[in-house]
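Enquirer: Just need the structure, nothing else, for what follows:
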Amino acid sequence: MLRSLSTAVTFLAAFAIAGPASAAEWQEGTHYRELSSPVRTDNSETIEVAEVFWYGCPHCYNFKPLVESWAEDIPDDVDYIKIPAALGQSWEPHARAFYALESMGELDKVHDALFDALARDRRPLNSGEALAAFVSDHDVDGEAFLKAYNSFGVNAKMQKAQSKIRGARITGTPTMLVNGKYTVSASMAGSHEAALEVVDYLVEQERGAAD
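Expert: Purely as a prediction, here's the structure:
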C-alpha cells in the first residue's frame, strides 16, 4: 500500500513538473485565426498589436486591467494601439468620442471614466451632446470636444479604423489583432489571460519571420 502510494505521489510530482514544460501549443484555427488577406498596419517597422474594443463591453472592461498590465512590459519593437469598434450603430458615438479625445490630447483624462460609465454603470451616453456633457465633468472643454467629434479628421480616423476591423473580419470585442495577420480572442484562447499568451506567441513568430 505504501509503495503504491509512494509511486502515485512520484507520478503526480513528475506530472506537475512536466505540465508547465509542455505548455499548450497554440494552434491556428483553434486558439487564434490567421487572416487570408492581412490588413495594413500603421508602421511596417514594428510589430503592431491592436486591441479592438468597445467602451460599453463588459468583457472589454474585465480585460482592460490585464491588457494594460501586459502593455507595460512590451518590447520596443512592439507597437500597442487601441482601436474602438463600431460594430453596431449604437457603438459609433463611443468610437467617435475616443478619436475626438485623442485628437485633443485629452484621452487619458476620460478613457477610464468612459469605461466605468458605459460598461459598468450602463449610462445612456449615446450622442455627441451627451458625451460632451460627460467629458465636461472631467475637465475637458465640451464645446471643443463636439467640434472635434464632428470633424473631418475624426471622420477619417473612424473610416480607417472600421475598414481595418471589417478587413480583419472582427465581429466581437475584445479582439487582439496581431500585426494585421492574426486575430485572438478569449473565446478562442480559453481566457483573457490565455489570449495575451497567444499574442506573445504570435509576436515571437512575427519577430522570427522578420529575422
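Enquirer: alpha carbons only for contacts and neighbour counts from here, please
Expert: Fine.
Enquirer: host element of P20?
Expert: For P20, the enclosing helix or strand under DSSP states H and E is helix 2-21.
Enquirer: cool, and A50?
Expert: strand 47-53.
Enquirer: Against which helices or strands is that strand packed?
Expert: Strand 47-53 sits against strand 78-84, strand 175-178, helix 192-210, with contacts defined as 3 or more Cα pairs under 8 Å, 6 or more residues apart in numbering; DSSP states H and E.
Enquirer: quick one: contacts of it?
Expert: If you take Cα atoms under 8 Å, 6 or more residues apart in numbering as the criterion, strand 47-53 is touched by 41-42, 60, 77-85, 165, 173-180, 199, 203, 206-207.
Enquirer: Let's see this one next, to set against the first:
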Amino acid sequence: MILRSKNILLMALATLFLISCQNSDTEAQSSASADSDKLIITEYSDYQCPACGYFHPIVERLKQNMGDDIEFRMRYFPLNSHRYAALAARAAEAARNQGKFYEMHSMLFENQEQWSRSSNPAMAIVNYAREIGLDMNQFTDELNAAETQEAVMQQRQEGVSKGVNSTPTFFIEGEKVDPLPKSYEEFEAIIQKHLEQQQG
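Expert: Alright, predicted model coming up:
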C-alpha cells in the first residue's frame, strides 16, 4: 500500500512538471500583453513575397489608426520558392538583437523590389544594416549564426503547425483570416467586427 501511494505521488508530480513545461513557452509569449485588452493579430510573412509587400503599408496604417485597440505580431515564414527570404528574415532577427527590428523590417519591405532583384542581395541587406546604425561586426556575426537560423525556423515551424502554407497569413486571436482582405477598408472592417465581439 505504501509503495502504491508513492507511485501515485510520483506520477502526479511528473504530470505537473510536464504540464508546466508545455505551458512555459505560451506564458512567455503572452506575458507582454497579459495585462492588455488589445486584440492580438499575428502575421506570418515572407520578406521576398510581393503580396506581403503589398500588405506592409496596410498593416502600418492599421497600427497607426487602431493602435490603441490592436497589437500586431510578426512571425517569419520564408517560403522555399523565395531564394533570399530566409536571409532577409535572419537579417531582421539579427537587427532585433540590437533593438532595431522594426527599422530593418521596414527597410526590407520598403525596398523589396530593389534588394530581391539585386545581383547581390546579401550586400544590399548589409548596407541597410549600416544605414540604420547597427554594430556591423555584431550584425554580420549574428546574421549567419546557428541561433539566428534556429529562431527563424522555429517561427516557420510554428506557422506550419497552424496550417500556414502561404504568405501573408493573418490570425486574429488565433482565428485565421480567410479569405484575405483585399484592401485597408476590408481589413479594418474585419478587425472592427472582432473588437465588437471582444467588447460584447
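Enquirer: Show the subsequent helix or strand relative to the strand holding A50 of the first structure.
Expert: helix 58-71.
Enquirer: what about that following helix, distance to the chain center?
Expert: On the basis of Cα atoms, centre = their mean, to the nearest Å, helix 58-71 of the first structure sits 8 Å off its chain's mean C-alpha point.
Enquirer: Report the aligned residue range of the second structure for that helix.
Expert: Aligning helix 58-71 of the first structure against the second structure (TM-score structural alignment) gives residues 50-63.
Enquirer: Give me the mean distance between that stretch and the first structure.
Expert: Following the fit onto the first structure, the mean deviation recorded for stretch 50-63 of the second structure is 1.7 Å by mean Cα distance after the TM-score superposition for the first structure.
Enquirer: Contact partners for L202 of the first structure?
Expert: So L202 of the first structure contacts V178, Y182 (Cα under 8 Å, 6+ apart).
Enquirer: In the second structure, what residue corresponds to L177 of the first structure?
Expert: Match for L177 of the first structure (TM-score structural alignment): F171.
Enquirer: how near is the closest residue to T46 of the first structure other than its chain neighbours to V52 of the first structure?
Expert: Using Cα to Cα, 6 or more residues apart in numbering and skipping the chain neighbours, the partner closest in space to T46 of the first structure is D77 (5.1 Å). D77 of the first structure is 20 Å from V52 of the first structure, where distance means Cα to Cα, to the nearest Å.
Enquirer: what about the two, which has more around it?
Expert: V52 (22 against 12; other Cα atoms under 10 Å).
Enquirer: residues near the nearest residue to that one once chain neighbours are set aside, how many?
Expert: Spatial nearest neighbour of V52 of the first structure, chain neighbours left out: I83 (4.7 Å); criterion: Cα to Cα, 6+ apart. By other Cα under 10 Å, 22 other residues sit near I83 of the first structure.
Enquirer: what number of residues lie near the equivalent of D135 of the second structure over in the first structure?
Expert: With TM-score structural alignment as the criterion, D135 of the second structure lines up with D141 in the first structure. A count of nearby residues for D141 of the first structure, using other Cα under 10 Å, gives 15.
Enquirer: wait, isn't D141 of the first structure in contact with F134?
Expert: No. Taking contacts as Cα atoms under 8 Å, D141 of the first structure lies outside contact range of F134: 10.2 Å.
Enquirer: middle-most residue in the second structure, spatially?
Expert: What sits nearest the mean C-alpha location of the second structure, by Cα atoms, centre = their mean, is R75, with 1.6 Å.
Enquirer: Which residue in the first structure aligns with that one?
Expert: So, by TM-score structural alignment, R75 of the second structure is matched to I83.
Enquirer: roughly how far apart are that match and D77 of the first structure?
Expert: Distance from I83 of the first structure to D77 of the first structure, by Cα to Cα: 19 Å.
Enquirer: so of the helices and strands packed on strand 47-53 of the first structure, which one's packed in deepest?
Expert: Ranked by mean neighbour count under mean count of other Cα atoms under 10 Å, these are led by strand 175-178, which reaches a mean of 26.
Enquirer: The helix or strand just after it vs the second structure, average distance?
Expert: Tracing the chain C-terminally past strand 175-178 of the first structure and defining elements by DSSP H and E, one meets strand 182-184 next. For strand 182-184 of the first structure, the mean distance to aligned residues of the second structure following superposition is 2.9 Å (mean Cα distance after the TM-score superposition for the first structure).
Enquirer: Next SSE downstream of strand 182-184 of the first structure?
Expert: With DSSP H and E, the next secondary element past strand 182-184 of the first structure is helix 186-189.
Enquirer: That's all I had, so thanks and see you.
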